[in-house]
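Visitor: attaching a predicted model along with its sequence, questions to come.
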Amino acid sequence: MSRKVFVAGVGMIPFKKPGTSDTYDVMGGNAIREALADAGIEYADVQQAYAGYVYGDSTCGQKALYRVGMTGIPIINVNNNCATGSSALFLARQAVQSGEVDCALAVGFEFMQPGALVSRWNDRAPAMERSHQLVRELVGATDLPPAILQFSGAGRAHMQKYGTKLETFAKIRAKASQHAARNPLALFRNVLSVQDVMEAPMLWDGVITRLMACPPTCGGAAAIIVSEAFARKRGLRTDVLIAGQSLTTDLPSTYDARDMIRVVGFDMTRTGAQKVYEQTGVGPDDIDVIELHDCFAQNELITYEGLGLCGEGEAEKLVNDGDNTYGGKWVVNPSGGLLSKGHPLGATGLAQCYELTHQLRHTAGDRQVKDAKVALAHNVGLGGACVTTLYQSA
C-alpha cells in the first residue's frame, strides 16, 4: 500500500429494532450527511461511492445517495453477506490507494425484518447450498435457522475439542453488554450478568442461549476515504490511517477439513489477518483495540484464535484472564459489538470503522481505550468473505 489512505470522516446513526427505524434510504442518507460533516467536505467533493446492503433491490445505493445529492458520480452497489459494509470500505480504499480517485465514500445500511435471517429467493439453489449440506452432515438436521446452526455447531466443536465451557461464551456476552452501556448508538444498553446469559432460553441444548446471538437490527454508517494529497489541499484531518487491509474468501479447507470451526470462516480470518500483519509489520501484541465480528458469542471466541491473539484452544484462558476488555491486553468490541450494538448487515463493517476512528482520535467518550494507537477490524460473511482492516493513528 504505497499511497497513504486516510479516514477523513465517519458517520453513524443509532441502531434500532426492526419496525422502529426509518427507511433504508433515510438511514443511509443521514449516515452520509454525518460523515460529510465530520470530514468537513461537500457531497460534490466525492468522486466515487460504494453502497453496501444485503436485503434490497438493485440500485438501493442510488436511492440513499440521491437524498444527499445527484452529481453523476459512479455509485457501485455491494453485497457480500455480513461483510458487506467492510467490502464497500475495501473498494473505496482501493480506489483511493490506486490513484483512481482522491475522495471516495463508503456507506452501508440495512432495513431488516424481525427474526432469523432467511433467503428471499426460493426459486433457485441457495448460494450457500454446499455449506448447508455439510453442516447437516456434521451437526445433524435440526429445526434451527442456518446461521444459528452454523455458529452453534462451531461452538460445540470448540467445546468438544478443547473443553471450552458454556459459561465462557456467557462471559463474552456479558462483556459486550458492559461495553455497550457506554455507547449511546448501541441497540441494547442494558448490562447483563453471566448468570443472565446462562439462564436465557436455550436455543440448542448445552451449546447456545438466546442472549448469545446478535439481534436483527436496522441502521446505517458511512466513511469518507481520502488520499494524503487531497487531505493536505483541503485541510482535512489525517490522524487515522488505513495502514493495511485484506479481503479473503473461502479456501478448500472450509469444506475439505469437515470441521465446523472452519465452516464458519476460521481460515478466512487467519489468512486475512496474516496478510494485514505482513503488509504493516504489525503483530497482535501491537494492537490496542479491536472490533471483531461477534454475531454469536461463539464466533468471538473462535476469532480470538483466528486473529492470532492466542493459539488454537487457548481462547478460554484469554477470556478468563480478562484480556478482552479494559485493563487487559486488548479491548475487544468497545462499541458493544454485534451482540449489543446490533448487526444491520450492510452497515456493520462501517460501524466498526466509525468506532475505531473515534478510538484513534481519542474522541470515544466513556468507552475510550487509553492511549489507543493501533486498531484492528474484522468483518466476516459466510459464503464467504472476510475483510480485515488495520488502522493506525497518524
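Guide: Yep, it's here. Residues are numbered from 1 along each chain as shown.
Visitor: hey, let's count contacts and neighbours off CA atoms from now on
Guide: OK.
Visitor: relative to residue 121, how far out is the nearest residue to residue 148 once chain neighbours are set aside?
Guide: Spatially, and ignoring its direct neighbours in sequence, residue 148 is nearest to residue 213 (7.7 Å; Cα to Cα, 6 or more residues apart in numbering). Distance, residue 213 to residue 121, by Cα to Cα, to the nearest Å: 24 Å.
Visitor: again, but for residue 62
Guide: For residue 62, the distance to residue 121 (Cα to Cα) stands at 23 Å.
Visitor: neighbour count winner among residue 213 and residue 121?
Guide: residue 213 (23 against 8; other Cα atoms under 10 Å).
Visitor: doesn't residue 296 make contact with the more buried one?
Guide: Yes. Taking Cα atoms under 8 Å as the definition, residue 213 is a contact partner of residue 296 at 4.6 Å.
Visitor: shared neighbours, these two?
Guide: Counting by Cα atoms under 8 Å, 6 or more residues apart in numbering, the contacts common to residue 213 and residue 296 are residue 339.
Visitor: so how far is residue 103 from the residue of the chain most remote from its centre?
Guide: Largest separation from the mean C-alpha position in the chain: residue 233, at 31.7 Å (Cα atoms, centre = their mean). Using Cα to Cα, residue 233 is found at 12 Å from residue 103.
Visitor: structure two is appended below for comparative analysis:
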Amino acid sequence: MSHDVLVAGVGMIPFAKPGNHEPYPQMAAKATRQALADAGIAYEQVQQAYVGYVYGDSTAGQRAVYEVGMTGIPVVNVNNNCSTGSTALFLARQAVASGAAECVLALGFEHMSPGALGAQFTDRPSPFDRFEAATEQIVGHSEIPLALRYFGGAGLAHMEQYGTKLSTFAKIRAKASRHAANNPLALFRNLVSEEDVLNAPVMWPGVMTRLMACPPTCGAAAAIICSAEFAQRHGLRNEVRIKAQSMTTDRPVAFESRDMREVVGFSMAQAAAEQVYAAAGVGPMDVDVVELHDCFAHNELITYEALGLCPVGGAEKFVCDGANTYGGQVVTNPSGGLLSKGHPLGATGLAQCFELTHQLRGTAEQRQVPNARLALQHNLGLGGACVVTLYERV
C-alpha cells in the first residue's frame, strides 16, 4: 500500500562561507526547529530521522538531532556526495509511502573547508578512480582541479558538438544572480552581468571562469515529511505533495561512451526524470518551476536537456530565448541555485525542497513563480546518484 506523502514543514538557515558560520550541530538544529515550527508539530511526533552530510564523522547525524531532542527514534546517517540531502528526502518519502512511519525528519547540513574538494582518505581506493581515469583519457588537463575538469569537460563536449558559446554559460550565471538578488538566504546576492562573468579570473581557458563555479558553502536545511492521514489527524498544512520521485545510479555508458556529459551523469539524470514523468503522468512541458543542480553553469545547461526541458542540442537556444527564467517556458533555480545560493553538499537537496515548497505554497515573495502547480527538483552526486522529485500543489 502506498500512502500520499506531504511536505508538512521546511526550514533553512542562510548559507555562509567556510569559517563564517556556527558549528554543524547548531546549524542543523536551527533548520530542524524551523521545519518543526513550520509544520506545527513537536519533535516528539517525529518517528524517524534521515540526516545527510558528506564531510563529517560517523553519527554526526545523532549529534545534530540530539540538540533538538533525544526521543530514541531511529536516526540514519546518509552520505551520497552532492545528492546527500535529496537522498535523505528519498528515504524519508519511502518510509512514509510504505507505511513504515507516518512522520519523518529529513535533515541535511555541511561544514565545508575553503578551496577545491579533495579526498579525505588517501590510503585506499577512491570512489572516483574510474571517473578520474575516464576524465584523464577524454580531456586530460591534470593541472586543473578534478571537479572543474568533470563539469568543464562536459560543457566543452557540448561546445564542440553544438557550437555552444562560452557566453551562454555566462548568461546562465548572470540569470542566477538576478534570481538570488531576491533570496535573503542566498550567499551571493550581488548582480553580475554576462560581461562580469566572462571577465572573471579564468580557470580553464575558453571553457570556464571562476564565476561559472559554485562556491564551497556551509549551512543546513530540513523538511518534515508525513502521510496525508497524519496531516489530517493533526491539522497540519497539506498544500504540497510529493507526486513522484526517482533515484538512479550510473550505468556502463558513464565510462564507455568517452563523453564527459555521461561521466557527469547525463543519462543518470535523464533516466530519473523519465521515470518521474511516467509515474506522475505528466511531461516536462507541464512543469512550472525547477530547482536543478547547477554546481557549474555548464551542468545547468546540460541538465536542461537531460530533464527534457528542451531538445538535446537545444540548450543554447533555450538560454538565449530566456526560456529558463521569469516570463519564459519554465523558471529554473528561482533561489539563485548553487551558483549564487551556495552549495553545502549535505544541505543542498533539502534547500531545493525548501524553495519549491514555498513556490507551491505561493509564499516565495519576490521570487514567486505565478500560479506554480508542478515543481521539479534535480540533485546530482557524482560517484554516483541522481534524485529527481516532482512536487504538486494539492
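Guide: Arrived safely. From a predicted model like this one, the values you see are computed outputs, not experimental measurements.
Visitor: picking up where we left off before, next up, the contacts around the residue nearest to residue 148 of the first structure.
Guide: 148, 295, 296, 297, 339.
Visitor: and the third one, how far is that from residue 308 of the first structure?
Guide: Counting by Cα to Cα, the gap between residue 296 of the first structure and residue 308 of the first structure amounts to 19 Å.
Visitor: neighbour-wise, which of those two wins?
Guide: Shown here are residue 296 of the first structure and residue 308; by other Cα under 10 Å, residue 296 has more neighbours (26 against 16).
Visitor: isn't that one up against residue 337?
Guide: No. Residue 296 of the first structure lies out of contact with residue 337 (Cα under 8 Å); the separation is 10.0 Å.
Visitor: now the strands for the stretch 251-394 of the first structure?
Guide: Under the criterion DSSP state E, counting those that start in this stretch, the stretch 251-394 of the first structure carries strands at the ranges 289-291, 331-332, 374-381, 385-393.
Visitor: same check, this time on the stretch 51-200 of the second structure
Guide: Taking DSSP E, counting those that start in this stretch as the criterion, the stretch 51-200 of the second structure carries its strands at 75-78, 103-110.
Visitor: CSV please, covering those strands and showing mean neighbour count and distance to residue 46 of the second structure.
Guide: Shown next, in CSV, are these (neighbours: other Cα atoms under 10 Å; distance: least, Cα to Cα, whole Å):
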stretch, mean neighbour count, distance to residue 46 of the second structure
strand 75-78, 19, 11
strand 103-110, 32, 5
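Visitor: can you add distance to residue 133 of the second structure and give those strands back as a markdown table?
Guide: Putting the strands of the stretch 51-200 of the second structure into a markdown table (distance: least, Cα to Cα, whole Å) gives the following:
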| stretch | distance to residue 133 of the second structure |
| --- | --- |
| strand 75-78 | 27 |
| strand 103-110 | 28 |
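Visitor: and residue 101 of the second structure, what does it touch?
Guide: Residue 101 of the second structure touches 47, 48, 95, counting by Cα under 8 Å, 6+ apart.
Visitor: out of those, the closest to residue 189 of the second structure would be?
Guide: Checking those against residue 189 of the second structure with Cα to Cα, the nearest one is residue 48 at 35.5 Å.
Visitor: surely the closest one is in contact with residue 105?
Guide: Yes. Counting by Cα under 8 Å, residue 105 is a contact partner of residue 48 of the second structure at 6.3 Å.
Visitor: sorry, back to before: the helix or strand hosting the residue farthest from the centre of the first structure corresponds to what range in the second structure?
Guide: Residue 233 of the first structure is located in helix 228-234, with elements delineated by DSSP states H and E. Residues 228-234 of the second structure are matched to helix 228-234 of the first structure when aligned by TM-score structural alignment.
Visitor: tell me how far the counterpart of residue 346 of the first structure in the second structure lies from residue 61 of the second structure.
Guide: Here residue 346 of the first structure is matched to residue 346 in the second structure, going by TM-score structural alignment. Shown here: residue 346 of the second structure relative to residue 61 of the second structure, a distance of 11 Å by Cα to Cα.
Visitor: and for the two, which residues touch both?
Guide: 52, 53.
Visitor: with neighbour numbers in mind, choose between those two.
Guide: Taking residue 346 of the second structure and residue 61 together and counting by other Cα under 10 Å, residue 346 has the greater number of neighbours (33 against 25).
Visitor: so the more buried one touches residue 83, yeah?
Guide: Yes. The criterion here is Cα under 8 Å, and residue 346 of the second structure meets it with residue 83 at 7.2 Å.
Visitor: picking up where we left off before, the strands of the stretch 51-200 of the second structure: which one's closest to residue 38 of the second structure?
Guide: Using Cα to Cα, the strands of the stretch 51-200 of the second structure put strand 103-110 closest to residue 38 of the second structure, at 12.6 Å.
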